[in-house]
Each structure stands twice: as structure tokens, then as C-alpha cells.
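In: Coordinates for the following, if possible.
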Amino acid sequence: MVKRCLVVDDSKFWRMILHDILKKKSDLDVHFAENAVEAINLAFQVKPDVVITDYNMPGLSGLLLCMYLRSIEGFENVGIAILTGSDDVISAFWASKSGADRFISKMLQRQQLEEEILKFVSEEKFVCRLKESFLKRDVYWILESKMKNEILNREILKLIDFVRDEGYVLRKLRDLFLNFSPFAAMHSLVLSPVEGRIFSFGKEVNFDELKEKLVCHLEKPIQPSQWSFYPLKPIKIEPLSDLFVYTVKYSQNEVGALAFEEPEEIFNLTSALNDAKESLGLLFNALNVVKELTVQSSTDGLTNLLNKKALLANLEEIHARSKKDGNTYAVAIFDIDDFKKINDTYGHIVGDEVLKSMANLLKEKLREKALVGRYGGEEFVAIFPQVDENNLVKIINELLDKVRSFKFPFVEKCTVSCGVALGKNKQSALETLQEADQFLYIAKRSGKNQARFSFL
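Out: The predicted structure follows:
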């Protein structure tokens, strides 16, 4: 079976030497090119099974030629040898990443050089499997495709600098992919063991419905400890349209998904997503790493709620936003009644179980309504970013009823007292917290197992 060989060298002298060496193999069909651009065009025509190229050439080097050929489907199993001269210095890193099968020195003795080259071209494993659909594509198409791919990936990787602001990063991704196809809305799922986050841009939708549609596209979805949805409180829920969902992977693990509603040019969008799959995986993994580190530094180890430091940071942020937007926020402090007696009677292990049960109750009842954390000991704090006073009273009272009827582990009965204050007209977040604490004290002194409100 005749093998096809492509020789690339800008030196006529070396083309003649290589011609003399290769003509000794009668089953070899040899073609020559004087530079990398000519070689790429010729490679699509002759479909070589082996390529022998000089390293140092004007324009594109042999190393770049190798990288370009390796990136084309069908050239993966072509044998590529790079010839190096006395002045050529190749980084070991780039040599390993180039895709070259062998580096052969031109400084070898003629007999040894001949043996090395003939041995290389005789290896049976080298074969070109280029499809016919590629034959009309020239080097300029390749270079343009590569340039577009690099620009797209560079734009995505630039977003890694902003991974602390997930909303900003995903909004920028939405803007980027709009360049490839118009679509009605984009929804993003970022998935890690500590938290699953869903972001919607362009439409406010039902959280549970969107979550179900996104998760069902994953083969082995991670089960996160909790879920978050942005925007927190959709104003006007709209029905979901048909979704085109793209799964984002990092090291074969599913780390998220991008869902597009009503994309007009699915082929262009799919091509862009596939070109960017590695960069998207890196970006989503970075989002998850930062989230996990943030959770570790801001989470109470026993209850998995926000710790005191994180609570106060969020409270300061919400207070500042309230002064700017004119919205009213509220702070509620919950204290487990007679908790010391529980510890003394049943022991601290049971006391810890009561704290965890209370944390789960608060998290479940106040999900999507408030930020909940453990303030210290048996005290918990809930911050409501936006409130309606009448509805807030109802929520708190229903929560206290839930606690009264709940069967805590090993404990016959457990109740809580609560103090609630509004952030309206407060000079600082701390002032709101202190007022809530004052009304908690009133609730305790009034018999416990009740809530007291600063606005009633």
C-alpha cells in the first residue's frame, strides 16, 4: 500500500537531501512544500500519512504547522516529524504540546539521519483519515477559524477575573452568545455540592419548573445541599418556551448548563458553544471553587446556615441598598427558649440536634423570603430584604406555630421567642439589629414562646 508523505522546508538544499533519502522507499508518494501556508493547502489535497517539516521557517514555524494540522479532524493519526537545526531551541513544554511524534536533528551524520527518517515514515500506525468535506477548505479558512475560536475563548476566560460576582459573569455570557444567535432568554445552572444556583436573564419564570427542566438534561446531576434562584423574587412569572440546553462539563463532571429560549440560529449557537466548551468548563469550575470557598468561610459548621460574620456583612449590604432604593427591610432574631435547660437535661449532643432541627425549620419556612443564619449559641437571625408588614407578621407567627408543633429529637417540647424590627429610618444596620434584640428581650420577659414587633 502506497503511503503519502509531505515534506516542508524553505531550504532547496534540504528538500533535495530529503528527496534523495525518501526515494529509497518505493512505496512512498512524496510531495514538497516550501512553507507552512503552502503545506496546509497541499495537505488537504494529497492527504499525507506522514509529514516531515523543518522547524525554523519564515512565517509559520514547523511547530505551529504541527499544531494546526493536529487540530483538524482527520489529521489526528498522521505522523509528524519536526527537523531541527543547530540554532533551534525548543521549549520542552511547547514540544510536548505541539502534537509532533518525533523531533529529528539535522545535525546527525547522514547515515544516521537517513535511518531515523526512513524508520519514521515506515511506521504503520500513521494514517490520514481526512474526510472529503475538508478538501476545499484552505489555509485561510483554517486561520480564520482558529482566530475566531481564540477570540471567543479569550472573551470567556477574561470573565474568570469576576467570578466573585456570578450574576455579572453569567450576564456577560448571555451578551456574548447573543452575537451568535438571537434568543428570547437565557437561563444558567451552576452546580456544586454546596449549592445549586439558577440565574434567569430576559424572563422571570417559575423556579421549580426551570430547575426540573435543567436538571433532567444532566446524566449524573450532583445533589447540592441547597438551591438558590436569581432573581430572588420574580415580579411577573412567565411560562417557559422550548429550551435548547447545553451541558457544561469540567474534567468529565457536569458543573452546569446553559439554556436558551427560542434560539433563531441553533447551528451557529451550537458551534460557538462547542468551540468554547473547555473555556466554559474552566469558568464554571472557577465559579464553583469560589462559591465553595465562600460557603466554607461564611457557613456555621453545625447548622450549615450563614455564620455571624456573613450575616452582618449581608445586613450591611441590604441596609445600604435600602437607603439607596427606598425599600424597607426587616430583621428577626429567634432565641430557643430554655436552651440551657435542654443541654443540662439531655446533654450537648441532643442540644446540637435541636439546633440543627431549628436551622432546618427556619431554612425551609423562610426559603426565598429571607437570609437566615446562626448569630451565636441558640440565637438565629433572619434578614428580609423587602417586606410587607402585615405579611411579615403572618410569616413569623406561622413559623412559631410550626416550631410549637414540631417533634424535636429526644425533646418533649421546644419553643422560640422572636423580636422583629424594621430597617426604615435607621441610621445603621446595627441599629436595626439592636432594636430587634430589644423586642426579643420583651418577648422573653412577657412569657417566651411569642414574637414582638417594633411596628405593632
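In: From now on I want contacts and neighbour counts done on CA atoms only, so please keep to that.
Out: Will do.
In: The residue positioned nearest the centre of the chain sits in which helix or strand?
Out: Centroid check for the chain by CA atoms, centre = their mean gives residue 284 as the closest residue, at 0.7 Å. Applying DSSP states H and E as the criterion places residue 284 in helix 277-298.
In: again, but for residue 361
Out: For residue 361, the host element (DSSP H and E) is helix 348-365.
In: Disregarding residues adjacent in the polypeptide, which is nearest to residue 382?
Out: The shortest distance from residue 382 to any non-neighbouring residue, by CA to CA, 6 or more residues apart in numbering, is to residue 372 (4.4 Å).
In: Oops, could you answer that again for residue 171 instead?
Out: Residue 171 sits nearest to residue 201 (CA to CA, 6+ apart), 7.1 Å away.
In: what's the answer for residue 200, then?
Out: Closest to residue 200 by CA to CA, 6+ apart is residue 187, at 4.5 Å.
In: tell me which strands and helices whichever strand or helix holds the one you found is in contact with?
Out: Secondary structure assignment for residue 187, by DSSP H and E: strand 185-191. In terms of contacts (3 or more CA pairs under 8 Å, 6 or more residues apart in numbering; DSSP states H and E), strand 185-191 is packed against strand 196-201, strand 253-261, helix 277-298.
In: Another sequence for comparison is provided below:
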Amino acid sequence: MKKVLVLDDSISWRIFLKKSLEQYGYDVEVAENGLEGINKFFDFLPDIIISDYVMPQMNGVHLCRFIRSYAAFSNVGIIILTGANESINEFWAKKSGANMFLRKDADPEELMNKIKEFIEDGNYSIEWTREFHKFRMEPFRELVDILEESLKMEVIKSSILNLVEKMDDEEHIMREIYLILEEFFNFENAFFMLISTSFGRMYSFSKDKNYSCSVLKDFLFSNFKKPTTPSEWIIKGMYDDAVSKVPDNYSVFNIEYNKIEQGLILFENVKNEHNMVYVMNMISETLGILFKTLNNFYDYKTAAENDGLTGLLNKKNILDKLKEFLITFRRKNYPLSIAMIDIDDFKKINDTYGHVTGDKVLKNIATIINSEMRENDFAGRFGGEEFLILMPGTSCIEAKKALERILESVRNYNWKDLGINLPVTFSAGVACNYQNKSATIFINTADKLLYRAKKKGKNRIIIEEE
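Out: This next block holds a predicted model:
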């Protein structure tokens, strides 16, 4: 049974609407002004609101804006009734959040038919909210209470949105949100997860216990309804891989933007669930905007820095990274090796199986390189079928061993799954003597060693010290 809340300062209109709606089989409550209407709303939790435009203490548009400030009430249907001599500014009509405006001077039967059609066909409801606690435990006593509540909401929301200025330090943003939430309700631990196509990010803020990184990541990810699968993960916080259990007393809030999941927040051992539900529903839309912005930032940054086909760094960025290493490592005289890799007989693969299959070979080799590289190494697509790998803190001999693992994985990959019956291998040249060399000369050294590997029969690695 649909629940309908009628707000009107006219007793005759309250009686008429209540009686007519009850005849349709709806559960109806009434209120005679905006303040009483808001208190009735939080107590009754209706699916539909029918409100007079002009009322004592708070008009219909202000009431509608207040209700819409709670993301959980976004699917409540709202009709605003206007009198014959009342007009509403077109801008406010669009921004009010109301779903329909109807004139009171219409034929009563026609008016009720439109209201019934709106209720029956609009799919409006507050069902999601009923799964949780009622938001407000104490009623608003005066209009100033509502104004104070609105102000509090705006301050919290603006504080969260202002964090966008620190977009390049997402860990700082998550910590600030954690601290803001601590001001409103008590919990022991909080875990944040954001997901985009390029990166998934997990942040742990734990006061008394840690969980295994992989176990917690899988557990949080399982709480998404329709998750995007990221290409890579960034993990921040304290973890204990010896712990195999997952949180057992927790509440999860999925953060959405335009009904698409952007991330989630899990709270463990919450002391005051009423406050948690109230605050999280108050700010969920704002968090959705922030999380969406952060996800876009990661995706745009990845698109700007990475090669579109392989996902590795593009030529500009791998060169920039090498130049940074040369400046830093010269001061400390640290070892630095680079490897230039070229896929053997790649033209033959393209000519035999086509460029679509050739692209798949590039992508798969890039994936193998990524999976076999150490954490501090960097790989980029240098051009065509060439890749440049930077191995800071690595001697030529150590670099060769690392590349041999990659080459062995390429050799052993089941290329027949792609319909390729030719052997797929690569040749590589490794340079490690970078002192007094520019980035271009250092790369040229590796390129000459690569050429020597090709001349010696391909499918091999030549290092500078050989």
C-alpha cells in the first residue's frame, strides 16, 4: 500500500485530499504547515508527498528542497499544488526537486485522476529507506531547527567538496573524510574503496586491528553490486597478512553517482547506528560527486600518461621518468639499468595473422612485462613493437636475470590461443653505464645492444658488460 503525506493549511483541502486518496486505497497522513509536515515525513516515511505551495512557516518549494537534500529520499514522489492566484518562478520550479505542479482551480475529478495516475505510474517509493532506521529520533520544534539542520548539512557537504583541491593526494582526502565522520558517530575502523577502469584504490584506517590486504580487498570488492574491474590496484594503510578473517560487525555504504557505483565505505563496530545512517544518507550524494571526480582524475591521468593499447607508460612519460632517474641517481651514484626490447619478427606476425592479432600480441607481452617486473621498475611502449624498461638500483647482470624471466614467460605463453603457430620471442639490449650520458645517448646504447642481439640470432638479451 502506497503511503501519501498531504500538507495543506486549508482544512477543507486536507479533508478532500485525504478522503479521496483513502478511497483509492492509499495510507494517508496529513499536516497543516511545513514544520509539522517535515516531522510527519520523518515519522511516516511516505512514498508520495502532496504539498500546498503557500503554507505557514515553510512553503512547498522550501520543504521539497529540504527533503531532496537527503539522497535517500531522491525517489519520493512530490506534487506541489498552487492556487489560482499563485505563481511560481520558473527557475525555482525547475530547481525545486518537485516532480509535478498542479493547479487547485482545476476540476476536482480531473485533479484527482492526475494525482492517481502520478502515484500509480511513477514508480515512486521510499522502500530503500525502510530497511534502515528512521532518520530523526527527535522532531523539529521550531523553524529555526530546520534552518540549523540545513546549515549543518551545507557546511559538511562544502567541507567534503572543498577536498577536491587536494585531488592529487587521494590518501589525504580519504583521511580527512575519515576525520569528518568521526565527529558525528563513533566507530572502531573504516575502510574505503574506490574503483575506476584504470585503478582500484583501498584505504584502511584501523584503530585496533588489521586484516590481510588481499582478504580485505576481496571482501570489500564483493560488496559492490555491479563493480567495474580495475586494471591495477593501489593499496594504502596498515595490514596483517597473517589474519585470514574478515570484519563481522560492520555497515557498508555504496557510494554512487547517477546510480553508478564509484566506491564504498565500510564501518566496523559502530557505536551509534542511528547517527551513522542519518549522516551517511545526508552526505552520500556529495560523496558520490567527490568519488566520481577522483575516479575521473585517475582515468584521465592514466589516459594522458599511458599507451592506449598496452596500458604501459607512453613514450613521453617513460622518457620523463628516465630523465628524473638520471638527475637523482647521478648525485648518489646509484646503479641504474635500462632495457630496450623489440618483438622478434613482429612484421611477419602482422602480415600472417593481421593487425588485430598483432595488437593482441603487444597487449599480452605488455601484460607479461607488467606481471614480471619488480615493484620499483617502470615499463613503457617506446614505439611500434619496442618497449623501454627502467630498472633503478639494478646492475646489468641483475637486469639481465629479470629480463630472462620475462623472456621465458613470453616463450612459454600459449600463443595458439590467439591462433598463432609461429614462435613469439623478443630481443633486448641492456645498458647500465649512464654517467655523463644524456637520456638519448643512454637509450641509444641500449638500442645498439638490442641490434647486436638481433644480429646474433634474436630471442636473446645482450648486456653492456658483455
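In: picking up where we left off before, got the contact list for the following helix or strand past the helix holding residue 361 of the first structure?
Out: The element immediately downstream of helix 348-365 of the first structure (helix or strand, assigned by DSSP H and E) is strand 371-376. Residues outside strand 371-376 of the first structure that contact it (CA atoms under 8 Å, 6 or more residues apart in numbering) are 300, 303, 305-308, 311, 359, 362-363, 366, 380-384.
In: Would you mind finding the match for residue 361 of the first structure in the second structure?
Out: In the second structure, residue 361 of the first structure lines up with residue 368, judged by TM-score structural alignment.
In: buried sites along the helix or strand containing residue 144 of the second structure?
Out: Assigned by DSSP H and E, residue 144 of the second structure falls within helix 143-161. Neighbour-count burial for helix 143-161 of the second structure flags 146, 153, 156-157, 160 (criterion: 16 or more other CA atoms under 10 Å).
In: need those in TSV with distance to residue 464 of the second structure, can you?
Out: As requested, those are arranged in TSV below (distance: CA to CA, whole Å):
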residue	distance to residue 464 of the second structure
146	74
153	64
156	59
157	58
160	53
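In: how big's the offset between the strand or helix carrying residue 278 of the second structure and the first structure?
Out: In this assignment (DSSP H and E), residue 278 of the second structure forms part of helix 273-305. Compared with the first structure after the fit, helix 273-305 of the second structure shows a mean deviation of 3.1 Å (mean CA distance after the TM-score superposition for the first structure).
In: how near is residue 366 of the first structure to residue 452 of the first structure?
Out: 18 Å (CA to CA, to the nearest Å).
In: ok, now residue 123 of the first structure?
Out: Distance from residue 123 of the first structure to residue 452 of the first structure, by CA to CA: 85 Å.
In: How many residues are close by residue 377 of the first structure?
Out: When counting by other CA atoms under 10 Å, one arrives at 11 neighbours for residue 377 of the first structure.
In: Counterpart of it over in the second structure?
Out: Residue 377 of the first structure maps onto residue 384 in the second structure, by TM-score structural alignment.
In: Could you verify my assumption that residue 336 of the first structure touches residue 417?
Out: Yes. Between residue 336 of the first structure and residue 417 there is a contact at 6.5 Å, judged by CA atoms under 8 Å.
In: neighbour-wise, which of those two wins?
Out: residue 417 (25 against 22).
In: wait, doesn't the more buried one sit right on residue 332?
Out: No. Here residue 417 of the first structure does not reach residue 332: they are 10.2 Å apart, not a contact under CA under 8 Å.
In: burial of the residue nearest to residue 171 of the first structure, as a residue count?
Out: Counted with other CA under 10 Å, residue 201 of the first structure comes out at 19.
In: Would you mind naming the helix or strand containing the nearest residue to residue 435 of the second structure once chain neighbours are set aside?
Out: In this structure, residue 435 of the second structure finds its nearest non-sequential neighbour in residue 330, 6.8 Å apart by CA to CA, 6+ apart. Element membership of residue 330 of the second structure, judged by DSSP H and E, is helix 315-332.
In: got the angle for the helix or strand just after that helix vs helix 355-372?
Out: Using DSSP H and E, the helix or strand that follows helix 315-332 of the second structure towards the C-terminus is strand 336-343. Between strand 336-343 of the second structure and helix 355-372, the angle comes out at 150 degrees (axes from the mean of the first three to the mean of the last three CA atoms, to 10 degrees).
In: just checking, what packs against strand 336-343 of the second structure?
Out: strand 386-392, helix 396-412, strand 426-431, helix 439-455.
In: rewinding a little: what comes up buried for the helix holding residue 284 of the first structure?
Out: 277-288, 291-292, 295, 298.
In: for stretch 162-180 of the second structure, same thing?
Out: So for stretch 162-180 of the second structure, counting by 16+ other CA under 10 Å, buried means 163-164, 167, 170-171, 173-175, 178.
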